[in-house]
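Visitor: pasting the sequence and the predicted coordinates here, then a few questions.
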Amino acid sequence: MAKGRAMYCVQCEQSNKGGCAAKVGSCGKSATVADLQDVLLRLMQGVSVYADRAARVGGYDRRVNAFTPHAWFTTLTNVNFDDNRFVALIAEALRMRNSARDLATRMGADLTDLPEPATWQPGTTASELAAAAPFAAIQRFMDRDGPSIVGLRNLILYGLKGTAAYSEHARVLGTEEQAVSAEFHRISAFLASDPTDMDALLREALALGALNLKVMELLDAANTGRFGHPEVTMVRMTPKAGKALLVSGHDMGDLETILLQTEGTGVNVYTHGELLPANAYPRLKRFPHLAGNYGGAWQDQQKDFAAFPGAIVMTSNCLINPNLKGYADRLFTAGPVGWNGIAHVSDHDFSPAITRALALPGFLENAVERTIPIGFARNTVMGVADTLLGMIRKGDVRNLFLIGGCDGARPGRNYFHDLAVHTPQDSLILTLGCGKFRFNGEDLGTINGVPRVLDVGQCNDAYSAIRIATAVADALGCGVNDLPLHYAISWFEQKATAVLLTMLHLGLRRIHLGPTLPQFLTPDVLNVLIEKFDIRPTGDAQQDLEAMLQAA
């Protein structure tokens, strides 16, 4: 597949200039996998056409609704690189489309004027899928519709990917809602018609932002309902002597399962990357062999994983080529994650990874202990709201900053570190996502005993930050945009796209976004966002900070 033509991908900051790569993307994705992902997503839009028509007359298929977020999740940046898995997912998508069509037919739904993805037959063999790939390519209608329209469609496409990922995180924890699935299918079906009306595209982008807010609320309820509300915790960032297993990604359900399956084995379990906040949840903290966090953000994983003397489990994004640093034989993938030749865990049975951890040396001695504070999610911060509001009213806290998001490896990301360390001493920093690793090791001091850096959690926990901001604004009798609250959002991939759309849906203004803006946002589309929503591309950290403080 993709032989003789360039791969086109603009979904994340790792995209090469122009989005094209002759053989492989910067993330390690092959042109074959890129084609298969495009085919899968085109088919999933067809699934949504029928699911949407059925939902309009009261019909829904639980299997279709469960398969949908998982399938979309596999196509995110740095999740699944296994072409065999995508061939199987495409075959399943065709079966799901048939199921959704049959349901819509039985329900008497209107099945006239079906868009192409509802009837398209790409085949199932490698040669058939190779021939079909150009019909699923995101740039297919570039000449007909122009880059701005295609860019807006991609804004929705990538936002749907991010929302699907959050939805899948909630679903695997047992939390899902029929209304959420119906709205996801409605927006996906809208996209299936290849719309060209710019105003309609912007409306649906904001509708997706509203849907993502609901999904993040469900995920918050799923996490806190199962694991309790995060507590302020001093988490260990250095290893202990003993056998070791490292869990990376975002999936706290998998982490809990691993902790249960390693009880009594002598294996210490460490979090990595976006799982750092898991150390603050009461139900997870009760495991004495949850030894703390090891390493930093996802882009450091090749260094971190190579140095880690145990087994590693990758539960979700973001996976980097494991074959370059000599740890492929002790890496395991789970859930939506995949890489050709890497062992994949099925049915939540992590015994192969545990057996591998027991066979490896682990850490031979305790490292010097170093800890950082985490656990400042909405329940914690709102539980001391009177203290926080008192500090604001007295002038002890004059500014609030939200600095975080999805980090990356390209130059320019020191912006977020430089901004954080230069914020005035009378300010608090809310942070979430892996962007926090840029500065969470810095000692930025306290205000009246409260750490200036408040770790709200994963990128999944953007809902917590939104709830904190709205609660403070309500208590002070003003709107969120009237608060001395400044946003510096690290953009990287599709979850960040979904969160950005949620922020725009909520009417938040003065969002500094960067360091590199998405290639699918053309200058015309970017100008629309700047004019309508006051998006501000990041520039010089010191100059941006001065502008933020002047606007307060």
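Guide: Structure received. Residues are numbered from 1 along each chain as shown.

Visitor: every contact and neighbour count from this point should use C-alpha atoms.
Guide: Fine.

Visitor: the host helix or strand of residue 301: how far from the chain's middle?
Guide: Using DSSP states H and E, the element containing residue 301 is helix 301-307. Mean-position distance between helix 301-307 and its chain equals 21 Å (CA atoms, centre = their mean, to the nearest Å).

Visitor: same check on stretch 519-536?
Guide: Stretch 519-536 sits 22 Å away from the centroid of its parent chain (CA atoms, centre = their mean).

Visitor: what's the helix holding residue 301 in contact with?
Guide: Outside helix 301-307, the residues within contact range by CA atoms under 8 Å, 6 or more residues apart in numbering are 294-296, 312, 320, 322, 325-327.

Visitor: rerun at 7 Å
Guide: 295, 325-327 (CA atoms under 7 Å, 6 or more residues apart in numbering).

Visitor: tell me the contacts of residue 81?
Guide: By CA under 7 Å, 6+ apart, the contact list for residue 81 reads 29, 33, 338-340.

Visitor: give me the buried subset of those.
Guide: Buried subset of these (neighbour count, 16 or more other CA atoms under 10 Å): 29, 33, 338-339.

Visitor: quick one: these as CSV, columns for distance to residue 127 and secondary structure too.
Guide: Formatted as CSV, the buried ones among the contacts of residue 81 follow (distance: CA to CA, whole Å; DSSP: H, G, I helix; E, B strand; the rest coil):
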residue, distance to residue 127, secondary structure
29, 19, coil
33, 14, helix
338, 22, strand
339, 21, coil
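
Visitor: here's the one I want to compare it with:
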Amino acid sequence: MFCFQCQETAKNTGCTIKGVCGKPEETANLQDLLLFVLRGMAVYGEKLKEMGKADHSNDDFVLQSLFTTITNAAWDDERFVARIEEALSRRDKLRQTFLSAYKEKYGSDFAGELPDAAIWSEGSSSFVEKAKSVGVLSTVNDDVRSLREMLVIGLKGIAAYAEHASVLGYRKPEIDEFMFEALASTTKDLSVDEMIALVMKAGETAVTTMALLDEANTSTYGAPEISEVNIDVGTNPGILISGHDLKDMEELLKQTEGSGVDVYTHGEMLPANYYPAFKKYPHFVGNYGGSWWRQVSEFESFNGPILLTTNCLVPLRKDSTYLDRLYTTGIVSYPGAKHVADRPAGRAKDFSALIAQAKSCASPTELETGKIVGGFAHNQVLALADKVVDAVKSGAIKRFVVMAGCDGRQKSRGYYTEVAENLPKDTVILTAGCAKYRYNKLNLGDIGGIPRILDAGQCNDSYSLAVIALKLKEVFGLSDINELPISYDIAWYEQKAVAVLLALLALGVKGLRLGPTLPGFLSPAVAKVLVEKFDIKPIGTVQDDIAAMMAGA
């Protein structure tokens, strides 16, 4: 195996024996093979589009398949084998459609060359061997590999966000079309400029996708509201829901109503507490625990069933006792965990097994007490626009620091806590994603009633931070977003964070800091391009970075 798609990758170079995330070599190789077959599907999809015969019958499958290869999402090899087999079947059907369309249009059989991804076909018994030859290192040139993988890694994040929007009935054909264009491009010999252009197009598509998901979430559940979220526990048994999928949240709340079972959020589901549609449920009692990497202890102490709706699910320890309480759904899988089937057409998923088990479980063990505040998505912040502008003009707010992104296990991530603690008291932190767990329980006070930590929500709600910045640019009459008193100190971990990063670059943001390390998939030459074009910086010391940000550097 060779995998360097997440921030934890071994020696910031690549995992070669087993993923630092816990991913076994066999699973990593099957993910590579699935991506290989998806590229083959994309080749035919792109050719059909060029002939005016676009086929969208595989759009959902491609989104979901890309999503399964995200870090800490799918762990069950049998499900990967089944998905690869289905991908091969779909690819071959696309091939026949293309060949028939070609003959109909040109009056002759297609005689051109096709990449291996479009024509390889063997039984599942050969999956293991083929997988070893189609991974990341099959692209020999370091810079080509870097640009291709940055595109595919960003594409995985875009697919995750697009899938969330799709579940709520929101689609944009240009997003699906870019999936096929981007995947097909990795089978071609393109110039460096062409590959960079595609990476930038991925950033533009990420902006479009996050805007679509924002529309889907707010149209369905209302605009997030400034909210105090309880972090105590009650005496009733509970169900803990983690991940990102708000549709699952809605259906779980409806099915647990009146059951005597409480519902708690964990990790990136915390922002569900900000949506008006969910506040009407009295048994939705708050948030339990912190970010994803703490789950191995927090899932133990919760005592009740745990529902994983998306990444991030980490492998259980040998001494873990909650496997019999662990449920997966959607693209998530784990050997030995119970899987909640996809919703039948026009109906909800069936969470009755979780509810029945929860009734026999003890109530959650208390981890902490108190409340945390969030819900500062763009609607709420823009409602405070006059107050914010006045605070900036008066000098009460000197600077905004965007500290969005992911949390992770490395001790070096304590940097973000220290930055939050040491920023001058005339600064405001804008955040989204699980990176906030490094500082969202700190008592940093407020500036004239404006809290110094404004949490917009999930990682995809980084879009809200972009909307806020663009609105402030308009209000202050500036020609460039980089003229605003905003600094970017971004933490990244997985592929959705890469999609957010590319989105920020596409919006013209320059000078952002990225940590705790720069991505291992950046070759020296590609990293040089990003530094020269966008002034991307690695994080440094807390003191030096704060001084530089306050100076606008």
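Guide: Sure thing, it's come through. Everything numeric in this text was worked out from a predicted model, so none of it was measured.

Visitor: mind telling me the TM-score for this superposition?
Guide: Superposed pair, TM-score by TM-score structural alignment, normalised by the length of structure 1: 0.94. Supporting alignment: 538 aligned residues with a CA RMSD of 1.7 Å.

Visitor: the helix holding residue 301 of structure 1: what's the following helix or strand?
Guide: Helix 301-307 of structure 1 is succeeded, C-terminally, by strand 311-314 (DSSP H and E).

Visitor: quick one: that following strand aligns where in structure 2?
Guide: Strand 311-314 of structure 1 corresponds to residues 305-308 in structure 2, going by TM-score structural alignment.

Visitor: neighbouring contacts of that stretch?
Guide: 239-243, 325-329, 332, 354, 357-358.

Visitor: report the distance from that stretch to the chain centre.
Guide: Distance, centroid of stretch 305-308 of structure 2 to centroid of chain: 19 Å (CA atoms, centre = their mean).

Visitor: closest to residue 69 of structure 2 among the contacts of stretch 305-308 of structure 2?
Guide: residue 332 (10.0 Å; CA to CA).

Visitor: and the aligned partner of the closest one in structure 1, what does it touch?
Guide: Here residue 332 of structure 2 is matched to residue 337 in structure 1, going by TM-score structural alignment. Contacts of residue 337 of structure 1 were listed using CA under 7 Å, 6+ apart, and they are 74, 79-80, 315-316.

Visitor: quick check: residue 337 of structure 1 vs residue 455 of structure 1, distance?
Guide: Residue 337 of structure 1 sits 26 Å away from residue 455 of structure 1, going by CA to CA, to the nearest Å.

Visitor: contacting residues for the spatially most central residue of structure 1?
Guide: With distances taken as CA atoms, centre = their mean, structure 1 has residue 495 as the residue nearest its mean C-alpha position (3.5 Å). By CA under 7 Å, 6+ apart, residue 495 of structure 1 lies in contact with 162-163.

Visitor: mind doing that once more with 10 Å?
Guide: Shown in contact with residue 495 of structure 1 (CA atoms under 10 Å, 6 or more residues apart in numbering): 73, 76-77, 158-166, 212, 405-406, 459-460, 501.

Visitor: again with residue 57 of structure 2
Guide: Applying CA under 10 Å, 6+ apart, the residues contacting residue 57 of structure 2 are 45, 90, 94.

Visitor: just the buried subset of those residues, please.
Guide: With burial judged by 16+ other CA under 10 Å, the buried subset of the contacts of residue 57 of structure 2 is 45, 90, 94.

Visitor: so the second one is in contact with residue 59, correct?
Guide: No: in this structure residue 90 of structure 2 lies outside contact range of residue 59 using CA atoms under 10 Å: 11.1 Å.

Visitor: the aligned residue in structure 1 for residue 231 of structure 2: how many residues sit nearby?
Guide: Residue correspondence to structure 1 (TM-score structural alignment): residue 231 of structure 2 is matched to residue 237. By other CA atoms under 10 Å, the residues close to residue 237 of structure 1 number 23.

Visitor: who are the neighbours in contact with residue 237 of structure 1?
Guide: Contacts of residue 237 of structure 1 by CA under 10 Å, 6+ apart are 270-272, 276, 291-296, 367-372, 441.

Visitor: against residue 370 of structure 1, how distant is it?
Guide: 6 Å.

Visitor: any shared contact partners between these two?
Guide: Common contacts of residue 237 of structure 1 and residue 370 (CA under 10 Å, 6+ apart): residue 441.

Visitor: gap between the match of residue 332 of structure 2 and residue 70 of structure 1?
Guide: Taking CA to CA, one finds residue 337 of structure 1 at 10 Å from residue 70 of structure 1.

Visitor: before we move on, what about residue 228 of structure 1?
Guide: Applying CA to CA, the value for residue 228 of structure 1 to residue 70 of structure 1 is 25 Å.

Visitor: more neighbours: which of those two?
Guide: residue 70 (21 against 15).

Visitor: show me what that one aligns to in structure 2.
Guide: Checking TM-score structural alignment: residue 70 of structure 1 goes with residue 64.

Visitor: wait, its match sits on residue 330?
Guide: Yes: judged on CA under 10 Å, residue 64 of structure 2 makes contact with residue 330 at a distance of 8.7 Å.

Visitor: name the helices or strands packed onto the helix or strand hosting residue 474 of structure 1?
Guide: According to DSSP H and E, residue 474 of structure 1 maps onto helix 462-476. Contacts defined by 3 or more CA pairs under 10 Å, 6 or more residues apart in numbering; DSSP states H and E place helix 462-476 of structure 1 against helix 198-227, helix 378-383, helix 385-394, strand 399-405, strand 427-432, strand 453-457, helix 494-505.
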